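[1] Show me how the following folds:
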Amino acid sequence: MPAHPKKHHFVPQFILERFAGPDGKLVVHQYMNERQFTSAVVNVGHRNYGHSLYWPNREPDHSSMEAAMASIEEEAAAAVKELARGRQREVPHDIRRPVAWLLALQYQRSRFLMHLLSERVRSKDSDLSANEIQTGLLTLILAYVIHPWCLRDDDDAPFKDRWNSLVAVLLAGADVHWSCYRPRNGGLLVGDNLLCFSGIVGEPPPHIPPKLFDHGVQVGLHNFRRATVPLGDDLALIISRDAGDCVQLDAAAINRFTVFNSREFIAHAPNWPDRHPDLAHDLQTSLRTQRLVAPAFLQNYGSNGR
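    Predicted structure coming up:
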């Protein structure tokens, strides 16, 4: 066994487990190569040494980022577990905070985002190696997520060092509404992107077909109308600037946003299609739509399943 686990998960295993079957397996639908296969949770949503740091004249650091990310995930996992035990629609404030930090981490460590940034760096400096670029991108996660999270309760630290832009938006009091969606019989899907944006507020970007906003295209922290967050087969969050969204969305709509916002894969338990035939039919329709639309914004990402 290697000294350090090489499978670095960019989708938390505790989330994936909440969608898996009793045997811990998931059926995975990849996008652009149209593969479908069954896999154990540990083999889904990871990159080999994807969070390793490579500094000049040092041994590779395979554990520091993983340990820091695991601390954020552990706090969020406890909050999600508590939320799943309840039946309330409104999300308690003490649960919002650790979940908001997890979503900030997910937003920053999106492999699609890292791909886009890597391509931009390569276009400006083609001499940098893949390991050097990865290290540079991971230091952004250190600076904007992990360090602020570590200082979040330190009143003696400067506010700017405890601040994260996504957390600030998500916890913006009465301007953002948090609610739970709990389908009685389950049926929700998970993808590589947990933070699924749909709709916009304010002036729409010019020359963008309106339906693309439901794919998360040209939607960001300050102009999203809603974000849906699948946390389990029977639990999702709806975070919206419109309080009415919490009673208007159903499992089919939330699944559609999950498919449209993911960039690599969608997953569910092996017996999910038998338990939810209508949702399974909707999934195939959404996958066809995503495979038709996504090449316009994927920029060659995902053609080999990643």
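[2] going forward, measure contacts between C-alpha atoms and count neighbours the same way
    OK.
[3] How about G187: what's its closest non-neighbour residue?
    Among residues not flanking G187 along the chain, D233 sits closest, at 5.5 Å (CA to CA, 6 or more residues apart in numbering).
[4] so what's the one you found up against?
    Residues in contact with D233 (CA atoms under 8 Å, 6 or more residues apart in numbering) are 18-19, 186-189.
[5] between those residues, which is closest to D155?
    Of all the contacts of D233, D155 sits closest to R18, with 35.4 Å by CA to CA.
[6] now the closest one: how far from D161?
    Separation of R18 from D161 (CA to CA, to the nearest Å): 33 Å.
[7] Between the two, point out the one with more neighbours.
    Between R18 and D161, counted using other CA atoms under 10 Å, R18 has the larger neighbour count: 20 against 17.
[8] ok, that one to H8 distance?
    R18 is 19 Å from H8, by CA to CA.
[9] for E203, same thing?
    Applying CA to CA, the value for E203 to H8 is 39 Å.
[10] quick one, which of those two is more surrounded?
    Neighbour comparison, E203 and H8: the larger count goes to H8, with 21 against 7 (by other CA under 10 Å).
[11] residues of the lengthiest helix in the chain that come out buried?
    Across the chain, the helix with the greatest residue count (assigned by DSSP state H) is helix 64-85. For helix 64-85, burial by neighbour count (16 or more other CA atoms under 10 Å) applies to 65-66, 69, 72-73, 75-77, 79-80, 83-84.
[12] Residues touching stretch 287-299, excluding its own?
    Taking CA under 8 Å, 6+ apart as the rule, stretch 287-299 contacts 31-32, 217, 259-260, 263.
[13] actually stretch 149-167, sorry about that
    The contact list for stretch 149-167, computed with CA under 8 Å, 6+ apart, reads 72, 97, 100-101, 103-104, 144-145, 147-148, 221.
[14] Ends of it, what's the gap?
    End-to-end distance for stretch 149-167: 10 Å, by CA to CA.
[15] And for stretch 235-250?
    First-to-last residue span, stretch 235-250, CA to CA: 11 Å.
[16] Any idea how far that stretch is from the middle of the chain?
    Centroid separation for stretch 235-250 versus its chain: 17 Å, with CA atoms, centre = their mean, to the nearest Å.
[17] go on, stretch 86-104?
    In terms of CA atoms, centre = their mean, the centre of stretch 86-104 is found 15 Å from the chain centre.
[18] With stretch 126-139 instead?
    For stretch 126-139, the distance from its own C-alpha centre to the chain's C-alpha centre is 22 Å (CA atoms, centre = their mean).
[19] What residues of that stretch count as buried?
    Using 16+ other CA under 10 Å as the test for burial, stretch 126-139 gives 131, 133-138.
[20] quick one: contacts of it?
    The contact list for stretch 126-139 (CA under 8 Å, 6+ apart) reads 50-55, 109, 114, 117-118, 121-122.
[21] 6 Å instead?
    Under the criterion CA atoms under 6 Å, 6 or more residues apart in numbering, residues 53-54 lie in contact with stretch 126-139.
[22] And for stretch 184-191?
    Residues from elsewhere that reach stretch 184-191, judged by CA under 6 Å, 6+ apart: 233-234, 255, 262, 265-268.
[23] One more, so I can put them side by side:
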Amino acid sequence: MPQHAKKHHFVPQFLLHLAGPKGKLVAHQVMNERRFPTVVRDLGHRNFGHSIYRPGQEPDHISMEEAMGSIEGEAATVVRELVQGRERAVPAHARSALAWLLALQWQRSRFLMHVAGKAVRDDDIWTSEGDDIQMSDEQLQTSMMGFISMYVIEPWLVRNDEDAYYKDQWNHLVSTLLDSSMHWSCYRPRGGGLLVGDNSVCFSGVVGTPPENIPPAVFDHGVGIGFENFRRLTLPLGSSLAVIISRDPQDASRLRVADINRYTVFNSREFVAHAPDWAKAHPVLARELPQLLERQRTVAPAFLQGYAPGGRN
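    All right, here's what the predicted structure looks like:
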């Protein structure tokens, strides 16, 4: 028996379990019309996707999984608190835990890894002897794990250390989300109906002067904006709870299930999912979903840069 798990989840299993309480889900692939039943452990993962490969050493399949699991565990605890509560407010300790989870989700996005890998492979890297260097998939993954460790895990570990330098505790997305200009709120639709997707960091809207020559609707797909000028971030935490983080305090009262689902679909890069009985329980939302997916398939090729993974890796 192996001493380590083979399936490394880039979507925390506790989030998927909240969407399908019995561990069963129906997934819709973004870039084709495939729809299939699945279970939590088989979705949102890559085999050894967080492993580290160093020359002359056995692959390290454990270190990053354990470190990421610590961040996920703290977030899972506060999510349970929020699920069991009724308040709209998000307590400070919950905001912190969720901000760090979102930073992790952003940094370990398989789409982000694809974009980084494409950039590296498109650049010619030469040795001093004039030989062209081609990074292997394992080398690239190891490099990306190093970035996650540097920008998320290490700052998270010393975030409460009074003796640590501020820059060693700092993460750009966490700093943005915990800024006093951000308004955090729980959204609890009585009948449920929220979708989950492979991307928990669902940006939409823009503040300030928008980039030129970009149609406003594109911003709801999480592109054309950055940490400094996104209007809101929606985080689905299962079918009956989402957290809305916005620069506009009115967003929390304006948004409805259909709006949040639209942002979830438009920010997805691989899949969206729901419980098996979701369509029967939410016929109006179910009728809208194929239209949202079709729109995403139309728009996404403009920014996916060839990223079109299969649904069950």
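[24] what separates the aligned partner of P204 of the first structure in the second structure from G226 of the second structure, distance-wise?
    Matched by TM-score structural alignment, P204 of the first structure corresponds to P210 in the second structure. Distance from P210 of the second structure to G226 of the second structure, counting by CA to CA: 11 Å.
[25] Please say which of these two ends up with more neighbours.
    Higher neighbour count among P210 of the second structure and G226: P210, with 16 against 12, using other CA under 10 Å.
[26] Does the more buried one belong to a helix, a strand or coil?
    Following DSSP: H, G, I helix; E, B strand; the rest coil, we place P210 of the second structure in the coil state.
[27] tell me which element the nearest residue to T38 of the first structure once chain neighbours are set aside falls in.
    Nearest non-adjacent residue to T38 of the first structure, counting by CA to CA, 6+ apart: V27, 4.3 Å away. The secondary structure element spanning V27 of the first structure is strand 25-30 (assigned by DSSP states H and E).
[28] Now do the helix or strand following that strand: everything it contacts.
    Going down the chain from strand 25-30 of the first structure, the next helix or strand is strand 36-40, by DSSP H and E. Strand 36-40 of the first structure is contacted from outside by 24-29, using CA under 6 Å, 6+ apart.
[29] any idea where the strands of the second structure begin and end?
    Taking DSSP state E as the test, the strands found in the second structure are 7-9, 24-29, 35-39, 45-47, 125-126, 132-133, 183-187, 196-197, 202-206, 230-236, 242-246, 271-274.
[30] Out of those strands, flag the one nearest A308 of the second structure.
    Nearest of the strands of the second structure to A308 of the second structure, taken as CA to CA: strand 24-29 at 9.5 Å.
[31] P2 of the second structure: neighbouring residues, count only.
    5.
[32] In the second structure, point out the residues matching stretch 147-166 of the first structure.
    Per TM-score structural alignment, the counterpart of stretch 147-166 of the first structure in the second structure is residues 154-173.
[33] Pull out the buried residues from the matching stretch.
    Going by 16+ other CA under 10 Å, stretch 154-173 of the second structure has these buried residues: 154-156, 158-159, 169-171, 173.
[34] Stretch 1-14 of the second structure too?
    Across stretch 1-14 of the second structure, burial judged by 16+ other CA under 10 Å covers 6-14.
[35] Among these, which pair sits farthest apart?
    Spatial extent of the buried residues of stretch 1-14 of the second structure (CA to CA) is set by the pair K6 and F14 at 17.7 Å.
[36] still on that earlier bit, hmm, the residue nearest to T38 of the first structure is touching A267, no?
    Yes. Between V27 of the first structure and A267 there is a contact under CA atoms under 6 Å: 5.4 Å.
[37] tally of neighbours for F111 of the second structure?
    The local packing of F111 of the second structure (other CA under 10 Å) involves 22 other residues.
[38] To which residue of the first structure is it aligned?
    Per TM-score structural alignment, F111 of the second structure is aligned with F112.
[39] do you know how far the closest residue in space to its match that isn't next to it in sequence is from V293 of the first structure?
    Counting by CA to CA, 6+ apart, F112 of the first structure lies nearest to R263, which is 6.7 Å off, once chain neighbours are set aside. Plainly put, R263 of the first structure is 11 Å away from V293 of the first structure if you go by CA to CA.
[40] And the two? Which one has more around it.
    Set side by side, R263 of the first structure and V293 show more neighbours around R263, with 27 against 14, by other CA under 10 Å.
[41] Can you tell me what that one aligns to in the second structure?
    Using TM-score structural alignment, R263 of the first structure lines up with R269 in the second structure.
[42] what do you get for T285 of the first structure?
    Aligned counterpart of T285 of the first structure in the second structure: Q291 (TM-score structural alignment).
[43] before we move on, the earlier item: turn the contacts of stretch 149-167 of the first structure into a markdown table, columns for distance to L249 of the first structure.
    Formatted as a markdown table, the contacts of stretch 149-167 of the first structure follow (distance: CA to CA, whole Å):
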| residue | distance to L249 of the first structure |
| --- | --- |
| I72 | 29 |
| R97 | 23 |
| A100 | 21 |
| W101 | 24 |
| L103 | 21 |
| A104 | 24 |
| Y144 | 32 |
| V145 | 30 |
| H147 | 35 |
| P148 | 33 |
| L221 | 21 |
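[44] Now the buried members of those.
    Neighbour counting by 16+ other CA under 10 Å classes 72, 97, 100-101, 103-104, 144-145, 147-148 among those as buried.
[45] Mind picking the one among the residues you listed that's closest to S198 of the first structure?
    S198 of the first structure has its nearest neighbour among those in L103, at 15.7 Å by CA to CA.
[46] Could you find the closest non-adjacent residue to the closest one?
    Nearest one to L103 of the first structure, counting by CA to CA, 6+ apart, is L195 at 6.6 Å.
[47] Pull the contacting residues for A275 of the second structure.
    Taking CA under 6 Å, 6+ apart as the criterion, A275 of the second structure is in contact with 19-20, 25.
[48] Highest neighbour count among the contacts of strand 36-40 of the first structure?
    Greatest neighbour count in these, by other CA under 10 Å, goes to L26: 26 neighbours.
[49] residue contacts, that residue?
    Counting by CA under 6 Å, 6+ apart, L26 of the first structure has contacts 20, 38-39, 268-269.
[50] at 7 Å what do you get?
    Going by CA atoms under 7 Å, 6 or more residues apart in numbering, L26 of the first structure touches 20, 38-41, 267-270.
[51] State the distance from it to S262 of the first structure.
    Separation of L26 of the first structure from S262 of the first structure (CA to CA): 16 Å.
[52] what's the counterpart of I133 of the first structure in the second structure?
    In the second structure, I133 of the first structure lines up with L140, judged by TM-score structural alignment.
[53] do you know how far that match is from Y53 of the second structure?
    Applying CA to CA, the value for L140 of the second structure to Y53 of the second structure is 10 Å.
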